[in-house]
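Participant: Following is a predicted model, sequence given first.
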Amino acid sequence: MTTDVHTLVVGGGQAGLATGHHLRRAGIDCAILDAHPRVGDAWRRRWDSLTLFTPRRFDALPGLAFPGDPDGHPGKDEVADYLAGYAEHFALPVHTGCAVTALRPAADDGFVAETGTGEWTARQVVVAGGAFHTPSVPAVAARLAPSVVQLHSSDYRNPAGIPDGDVVVVGAGNTSVQIAAELAAAGRRVTIAYDELGTALPQRLLGRDIFWWFSRLGTMGLSGERGIGARIRAQNPIIGTDVRGLLRTVRRTRRVVDAERDALVSADGTRHPVATVVWATGFRPSYPWLHVPVLDDRGAPVHRGGVTDRPGLYFVGLPWQRARGSAVLGWVGRDAEFIAGHAAAAAGHDRTAVRTG
């Protein structure tokens, strides 16, 4: 069965939902395809104690406040429920359990999307997923013995799921320090491996949440291409974790450069016997289903603010797509509005309509 729609949105997370909302405001017929069984499931599958850095007042998508204490920080299940509620509130045309297996150019300059439940045709496509889809794990992982338990941070749930023995958490970002701190608090023997962490920032500063300051100073709207934004992008600040306190409870070693069956080898040559490795090493872009020539040699989208050289094909939700907040829950709506405006103009609609809600 083939279903035709004017604009297809691939991905039903926060980026896809915000884009769908703006497209509907502009009067564009659209459909949102999401591979998960329920809206919000990408959040439900993250580790149990995950809590957002951003307070609820900065976690809303366009047109619907995030419920609860505006100065409190929601957990991952609360975010998932908010997204599901958002889709329901605006009656967004989300099709769950509908994974796109191939997207190709159509003969009429539109696009054809193949899914497990049928085929879709569209004049325009907005890709709102794939940037955080595939775990990035170093090649040295393959040299560890099968007896060493390995998992990416996306598969970590809680300390109870980690076997006894020494744990090495590999990574230099917020995820690595949060997981290392949780494991150490549970009494586990933890080593964290990195060369350099970004600047550690407190969750609260002078009585205000750090994101209140970011909002007032315009930090989340900075481009990562130059100036202060480029420096922030390179540093990847650690927010809300007492790094000094953490380093009093865990061991620290240089970045991992090799593995020898039951041990990891750090950059200074130190060998670290290990029972479990948590690879908090981020994600790589992955679009194996995208058969349109808009990706570079690394498989990352080539775009300008989410607009590609292929007419009618857009991206939203990429890290630093247009600004620091491009992939952050409470700020992704700005890029969604920008992309929906382009799509509306291309369709001959009034692009200013996307700003009305």
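Facilitator: It's in.
Participant: contacts, neighbours, all on C-alpha from now
Facilitator: Fine.
Participant: wait, His291 sits on Ala106?
Facilitator: No - His291 lies out of contact with Ala106 (C-alpha atoms under 8 Å); the separation is 11.1 Å.
Participant: Tell me the span between the first and last residue of stretch 292-307.
Facilitator: 14 Å (C-alpha to C-alpha, to the nearest Å).
Participant: Any buried residues in that stretch, and which?
Facilitator: Val294, Leu295, Ala300, Pro301, Val302, His303, Gly305, Gly306, Val307 (16 or more other C-alpha atoms under 10 Å).
Participant: Can you tell me the closest non-neighbouring residue to the third one?
Facilitator: Looking back up the chat, that one is Ala300. Nearest residue to Ala300, sequence neighbours excluded (C-alpha to C-alpha, 6 or more residues apart in numbering): Pro285, at 5.7 Å.
Participant: Quick check: the one you found touching Ser136?
Facilitator: No - judged on C-alpha under 8 Å, Pro285 makes no contact with Ser136 at a distance of 9.1 Å.
Participant: Tell me which of the two has more neighbours.
Facilitator: Shown here are Pro285 and Ser136; by other C-alpha atoms under 10 Å, Pro285 has more neighbours (19 against 16).
Participant: so what's that one up against?
Facilitator: Gly130, Ala131, Phe132, His133, Thr134, Gly299, Ala300 (C-alpha atoms under 8 Å, 6 or more residues apart in numbering).
Participant: Contact partners for the fourth one?
Facilitator: Residues in contact with His133 (C-alpha under 8 Å, 6+ apart) are Phe283, Arg284, Pro285, Ser286.
Participant: neighbours of the second one, just the number please.
Facilitator: Counted by other C-alpha under 10 Å, the residues lying close to Arg284 total 17.
Participant: try it against this one:
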Amino acid sequence: MPIDNDRILIVGAGQSGLAAVHAALEQGLRPVLLEASGRAAGSWPRYYDSLALFSPARYSSLPGLPFSGDPERYPRRDEVVAYLERYAAALIERGAELRTGARVEAVHPAGEPGQSGFLVRLADGQELTAPAVIAASGSFGRPHRPALPGLDTFAGPVLHVADYRSPASLPGEHVVVVGAGNSAVQVAHELAIDSAAGRRVTLASRAPIRFVEQRPLGRDLHFWFHVTGFDRLPLARAEAPPASPVLDDGRYRQALREGRYTRKAMFTRLDGDRAVWPDGHERVDAVLLATGYRPNLPYLTGLGAVDAGGHPRQRRGLSLTYPGLGYLGLEWQRTPSSNTLRGVGADARRVVAALARHARGGRLHARAGAATPPHAR
């Protein structure tokens, strides 16, 4: 099957995939966007109902299309969904091809003798070829469930935050939320102030919650990130990315001080309908895991492009095993904002430019065999 050197296949039509399409059009490539669901909005339609962006609209746009309205507001989930769908429509008008209901099953090497490239097989049996592929499928489809003692035999419901929608999602008088990040604290707070339920909420974590003021000196934190260049700062290589702090406008710390919800060190085990701590045990009706996600890349397993844990072998978005393969939307991929609306556009420009050079006969800067970068958490 001949390979069109101007085509680039992009897996996933969320914010990362859409940013990749924009960058590909700027490079004069013909992007084909493959989305497993029926719409171009990524995981946003499946996030919990109350979710809002941590950054104001002013700092939350993809390249070429600012959010409309008050630039200082924090857009909510459904507004982000509508924005992404408008963005996709604008890209299609410029010539991008979007295929919804196109789940990628596998990516294989392909090409004529002397050529390099990829054959992408879809769940319906269709096959597509291209000299370059970008994996932008994110991590929402692979929620991380830590191996907590007794979790699998716990008597009540165990829900990952990926499946949480509202306080109605969790029944019972006592809910334990596992985690110490933004989602854990936001959901614990939401459950605690749900006065109709009158429930007790315990937030269990291995480390204390690290709060950061959302609006220091009267300006949103992202204003300071922008003026100082922090969001654009390339990351030094490390064994693991640092834990993200909890952005707080004052509500979460105040509710914690008032005892609306409590924070305890991690329980040692779950036993039937109880959580066991070193100093005692308590009855628990439900457990919610706000324990993050892992890259969702099962379609690359056959290529040997991911390690045993499913993490991509990449450096700053370029594969260390296959020239022509790129990644977008990985946590801390290149900068602190790599997997966000405000930051993925810059990564997309770099990755797509490198893949365009490869597709047209250039050389990638990534060097096969170099050390593997830190895993996304």
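Facilitator: Sure, I can see it. Fair warning: this is a prediction, and the values are worked out from it, not measured in the lab.
Participant: before we move on, the earlier item: can I get the contacts of His133 of the first structure in TSV with distance to Arg255 of the first structure?
Facilitator: Below are the contacts of His133 of the first structure laid out as TSV (distance: C-alpha to C-alpha, whole Å):
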residue	distance to Arg255 of the first structure
Phe283	17
Arg284	19
Pro285	23
Ser286	25
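Participant: which one of those residues is nearest Val112 of the first structure?
Facilitator: Distances from Val112 of the first structure to the contacts of His133 of the first structure, taken as C-alpha to C-alpha, are shortest for Ser286 (19.1 Å).
Participant: Next, find the distance separating the spatially most central residue of the first structure from Tyr287 of the first structure.
Facilitator: By C-alpha atoms, centre = their mean, the first structure has its centre lying nearest to Phe132, at 4.8 Å. Applying C-alpha to C-alpha, the value for Phe132 of the first structure to Tyr287 of the first structure is 11 Å.
Participant: what's the answer for Arg251 of the first structure, then?
Facilitator: Note on Arg251 of the first structure: its distance to Tyr287 of the first structure, by C-alpha to C-alpha, is 37 Å.
Participant: ok, now which ones touch the aligned residue in the second structure for Pro159 of the first structure?
Facilitator: Matched to the second structure by TM-score structural alignment, Pro159 of the first structure sits across from Pro167. By C-alpha under 8 Å, 6+ apart, Pro167 of the second structure lies in contact with Glu190, Leu191, Asp194.
Participant: which residues sit in contact with the last one?
Facilitator: Okay, so that is Asp194 of the second structure. By C-alpha under 8 Å, 6+ apart, the contact set of Asp194 of the second structure is Pro167.
Participant: now for it: what does it line up with in the first structure?
Facilitator: Using TM-score structural alignment, the equivalent of Asp194 of the second structure in the first structure is Ala186.
Participant: circling back to that earlier point, in helices only, show me the contacts of Pro167 of the second structure.
Facilitator: With helices taken from DSSP state H, the overlap with these comprises Glu190, Leu191.
Participant: Quick test: list the members of the contacts of Pro167 of the second structure that are still contacts in the first structure.
Facilitator: Contacts conserved in the first structure for the contacts of Pro167 of the second structure, counting by both residues aligned by TM-score structural alignment, their matches' C-alpha atoms under 8 Å: Glu190, Leu191, Asp194.
Participant: I'd like those as a markdown table, with distance to Gly229 of the second structure appended.
Facilitator: Formatted as a markdown table, these follow (distance: C-alpha to C-alpha, whole Å):
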| residue | distance to Gly229 of the second structure |
| --- | --- |
| Glu190 | 33 |
| Leu191 | 36 |
| Asp194 | 39 |
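Participant: Just the closest of those to Arg251 of the second structure, please.
Facilitator: Using C-alpha to C-alpha, the shortest approach to Arg251 of the second structure within those belongs to Glu190, at 10.7 Å.
Participant: ok, so what distance separates Val9 of the first structure from His133 of the first structure?
Facilitator: Distance of Val9 of the first structure to His133 of the first structure, computed by C-alpha to C-alpha: 16 Å.
Participant: same thing with Arg157 of the first structure?
Facilitator: Distance, Arg157 of the first structure to His133 of the first structure, using C-alpha to C-alpha: 17 Å.
Participant: Then Arg208 of the first structure?
Facilitator: For Arg208 of the first structure, the distance to His133 of the first structure - C-alpha to C-alpha - is 33 Å.
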